[in-house]
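In: Provide a 3D model corresponding to the input given below.
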Amino acid sequence: MVTKQDVEAAYLLLLGRPAEPGAAEYWMENVYHTIDLVTGLMASDEFRINRLPRLVEAGLSLSDFAPAAAPKALADNGPPMQAALHRGIGQIEVVEINRPEALPGTVVVKVGASGICGTDLRAYRQDPNSQDLPHGHEFAGTIVEVGEGVSRDRIGKRVTADLFLNAMCGNCQFCISGHAYHCIDKALPFRSGGFAEYLRVRNAATFDLPDSIDDALGALVEPLAVSTHAIRLVGVQPGMIGVVIGAGTIGLCAIAAALHAGATNVFVVARHAFQGELARAIGATDILPDDIGSAINRIREVAPHGADFVIEAVGGGQATIDQATRFLAPRGRVGIVGETGPGIKVVEAYPALMKELTFLYSNCYGYLDGKHDFEVAIENLALDGERLRKLITHEFLIADAPLAFQTANNKKFSSVKVQLKP
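Out: Got it, this is the predicted structure:
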């Protein structure tokens, strides 16, 4: 886990100055591995433009600070393309950068659609650093170029990708067991994101899309996989009755994932009316009332002893976990997929003890029982894509990325999933 000391040391080493106020807290909240911190700082304009030339003059190279693959990630010489770059808090700039080139084992994807997610919005609200490589990990597109070692038959295939498979070392116990998110030696060797016309990714990280899933739906695979992972961890089975707390993208995807797993009733706690309407459109049984007693009574109309499972998709801390505890039947399960910040205490132990509840934290996605969550999400979209398409509330061209982020960041626009297209 990244510590305040790690942040201070990285700033002094890479930027030659102390970290600004709030920087340590930002990095401690948003990255887990030191390599993610180092790579993030190396992608900043301050490092590339101001600091790197001095390091080179001093006889140092990028490989002194990061994995040997990092220089390749920063040295593309392809033709120009449009990209939307994070330039500090509340700042998105559309610029021309060089198109990525295929390296051994990789493919270049022409992006068809890319979604703005909560992680992107957190950076938009909090990250003061300026980046010169595009973000965007919810994407779909078409392979247009392959690197050495990749069959040319891949050209023309429509794909999405798990960028943790793109970054994993492939050798640690977590990579070997199918949980690349927890890789202890992430290298981020071909860093490239979907907020651009093209991106580069390891071929082994890609997942083919059937013709029934267009690029807009394909860009929903990643968020749907996040929710699918939680549903699979909790062990939702046919006939179960559940509750989803939170009706943002991940909560709405959790409804779809639970129904795909066979749940017969899924109730929802939604903050905004437009979210409740979308939840019903996706297949939610009902929107629970704000009053906790009335909500419990509504659940018990179909589940006399309480719900079999609850998915917490808010990250709100103790209040929502207390809700979940009260909604559940004895021996029920809570899947916590909503992100919480450091220091938040979430469980009042006694009610959970009396009911013998199980709490499972879920983060991102990976392989479970030999099958990747992306595969399950793709199957879901192939069967029920048109209902899930309702999550896409706004679409913008990359040229209008600043407006797209403003829209995604402000609920007055009733936005759920905002996508960029070239």
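
In: all contacts plus neighbour counts: C-alpha atoms, from now on.
Out: OK.

In: Helices along the stretch 101-250 of the chain, start to end?
Out: Ranges of helices within the stretch 101-250 of the chain are 118-126, 163-167, 173-176, 215-218, 221-234, 249-261, based on DSSP state H, counting those that start in this stretch.

In: Nearest to Ile97, out of those?
Out: helix 118-126 (19.7 Å; Cα to Cα).

In: ok so, going back, and the helices of the stretch 101-250 of the chain: which comes nearest Thr106?
Out: Of all these, helix 163-167 comes closest under Cα to Cα, at 9.2 Å.

In: by contact count, what packs against that closest one?
Out: strand 198-202 (3 or more Cα pairs under 8 Å, 6 or more residues apart in numbering; DSSP states H and E).

In: Give me the contact list for the strand it packs on.
Out: Contact with strand 198-202 is made by 81, 99-102, 105-111, 161, 163, 165-166, 190-193, as judged by Cα atoms under 8 Å, 6 or more residues apart in numbering.

In: Report the angle between the helix or strand containing Gln406 and helix 118-126.
Out: If you go by DSSP states H and E, Gln406 is part of helix 401-409. Interaxial angle, helix 401-409 versus helix 118-126 (axes from the mean of the first three to the mean of the last three Cα atoms, to 10 degrees): 100 degrees.

In: compare with the first, here's sequence two:
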Amino acid sequence: MATMKAAFFDGHSSMMLADIPAPEPGPDDVIIRVRATGICGSDLLMNVDKTEPDQIPFGHEVAGEIAEVGPGVDARLVGRRVAIETIGHGLACATCWYCRQGQFRQCLNKRPNEGGGFAQYMKRRAIGCYPLPDALSWEDGALVEPLAVSVHGVRRGQMQGGETVAVLGCGNIGLTAIAAARALGAGKIIATARHAQQAEMAKALGADEVVSSEGTDLKEALEAATEGRGADLTIETVGGHTGATLEQSINVTRMQGRIVILGGFRRPITMDWLQPLLKEQSVIFSSCYSIMNGQHDYEVAIDMLASGRTALRQIVTHKWARSHLSGQASSRARCEV
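Out: Predicted coordinates for the structure are as follows:
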């Protein structure tokens, strides 16, 4: 049986390389030769409480080329450069009610995940592979997934052209939210950041103003920009273990405005919902991506990158290459600042 190199969390705060069986394609599957994989914050957070090593490699911000196809897949796809929708479409049954609505993340009959992009090869359904234009690099391809997350959030928030948008947090998803909102027609974007390099990158990607995440700076900036109303749309990207950023989102969003929650809250929190009730605000949760208005968020994200409407590739600040992982160097684009 053919083997490949893969990186696993070892259960002790480190990653380890191991030889494991290479995936084999089944019906409707493709095997992808991984060329770049981004390191998501969730890849780090999910390992915090683990005490046992992982059994499969993770990594979901993946770009690569189709190396092999299974039964029922057009052989002409071999060699195609793709961004892989690893979480939803690439595992979806394509027949349940949610799949028929284009909501592949919510599929009721997903295939089991047999491994992600921290490996030389990975397997997914062919329908979950989105073609990359030749103008995009492998690192650009790895950025499609986090950009699609924010495209989905902006679209779920029903942002209208010219609206004032607040973005809480300038980590990976906060930065992609700024890029997505700018490319989709936001009027003014005001963001919060904890670090100087985050603020600098946020401005490079389209934020008009970046203020401290502490105190009342954000509220004051938004009120000054909107005749006292507040943000039309607020995108919360921080998450965490308290409701502080949720309370801040409610506080800085105008009456009848919208709040989209992209941040991951991994522990139960207590919230007072009276203020958003009285302000008639819409609180919208957003997870991953889907087809909306006839177009998948991946397609929108790829078009943004290829058309030059966003300079998102600037957030790839570090690369790690292991030339012995494949015939050519396999790179991992660190999608954080």
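
In: still on that earlier bit, rebuild the helices of the stretch 101-250 of structure 1 as JSON lines, extending it with distance to Tyr26 of structure 1.
Out: Formatted as JSON lines, the helices of the stretch 101-250 of structure 1 follow (distance: least, Cα to Cα, whole Å):
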{"stretch": "helix 118-126", "distance to Tyr26 of structure 1": "7"}
{"stretch": "helix 163-167", "distance to Tyr26 of structure 1": "21"}
{"stretch": "helix 173-176", "distance to Tyr26 of structure 1": "26"}
{"stretch": "helix 215-218", "distance to Tyr26 of structure 1": "31"}
{"stretch": "helix 221-234", "distance to Tyr26 of structure 1": "23"}
{"stretch": "helix 249-261", "distance to Tyr26 of structure 1": "22"}
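
In: How about stretch 187-207 of structure 1, which residues are buried there?
Out: Buried residues in stretch 187-207 of structure 1, counted by 16 or more other Cα atoms under 10 Å: 187-203, 205-207.

In: returning to what we had before: could the helices of the stretch 101-250 of structure 1 go into CSV alongside mean neighbour count?
Out: Formatted as CSV, the helices of the stretch 101-250 of structure 1 follow (neighbours: other Cα atoms under 10 Å):
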stretch, mean neighbour count
helix 118-126, 17
helix 163-167, 23
helix 173-176, 16
helix 215-218, 25
helix 221-234, 26
helix 249-261, 27
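
In: So which of the ones you listed is nearest Asn363 of structure 1?
Out: helix 221-234 (7.1 Å).

In: what span of structure 2 lines up against the closest one?
Out: Aligning helix 221-234 of structure 1 against structure 2 (TM-score structural alignment) gives residues 144-157.

In: now what about that stretch, what contacts it?
Out: 60-62, 83, 85, 172-173, 176-177, 179-181, 233, 235, 258-262, 284, 286-290, 292, 297-298, 300-302.

In: rewinding a little: among the helices of the stretch 101-250 of structure 1, which comes closest to His394 of structure 1?
Out: helix 215-218 (11.0 Å).

In: residues in contact with Gln197 of structure 2?
Out: Val337.

In: What does it correspond to in structure 1?
Out: Match for Gln197 of structure 2 (TM-score structural alignment): Phe274.

In: And the helix or strand hosting that match against structure 2, how far off on average?
Out: Using DSSP H and E, Phe274 of structure 1 maps to helix 273-282. Here helix 273-282 of structure 1, set against structure 2 after superposition, deviates by a mean of 1.2 Å using mean Cα distance after the TM-score superposition for structure 1.

In: between that helix and helix 249-261, how many degrees?
Out: Going by the same axes, to 10 degrees, helix 273-282 of structure 1 makes 20 degrees with helix 249-261.

In: Under the alignment, what does Thr234 of structure 2 map to in structure 1?
Out: Using TM-score structural alignment, the partner of Thr234 of structure 2 in structure 1 is Val310.

In: Next, count neighbours for its match.
Out: 28 (other Cα atoms under 10 Å).

In: swap in Ala303 of structure 1?
Out: Ala303 of structure 1, neighbours per other Cα under 10 Å, totals 18.

In: wait, isn't it in contact with Ile241?
Out: Yes. Using Cα atoms under 8 Å, Ala303 of structure 1 makes contact with Ile241 at a distance of 7.0 Å.

In: mind checking how far Leu368 of structure 1 is from Leu163 of structure 1?
Out: Taking Cα to Cα, to the nearest Å as the measure, Leu368 of structure 1 falls 17 Å from Leu163 of structure 1.

In: Please apply the same query to Cys172 of structure 1.
Out: On the measure of Cα to Cα, Cys172 of structure 1 and Leu163 of structure 1 end up 17 Å apart.
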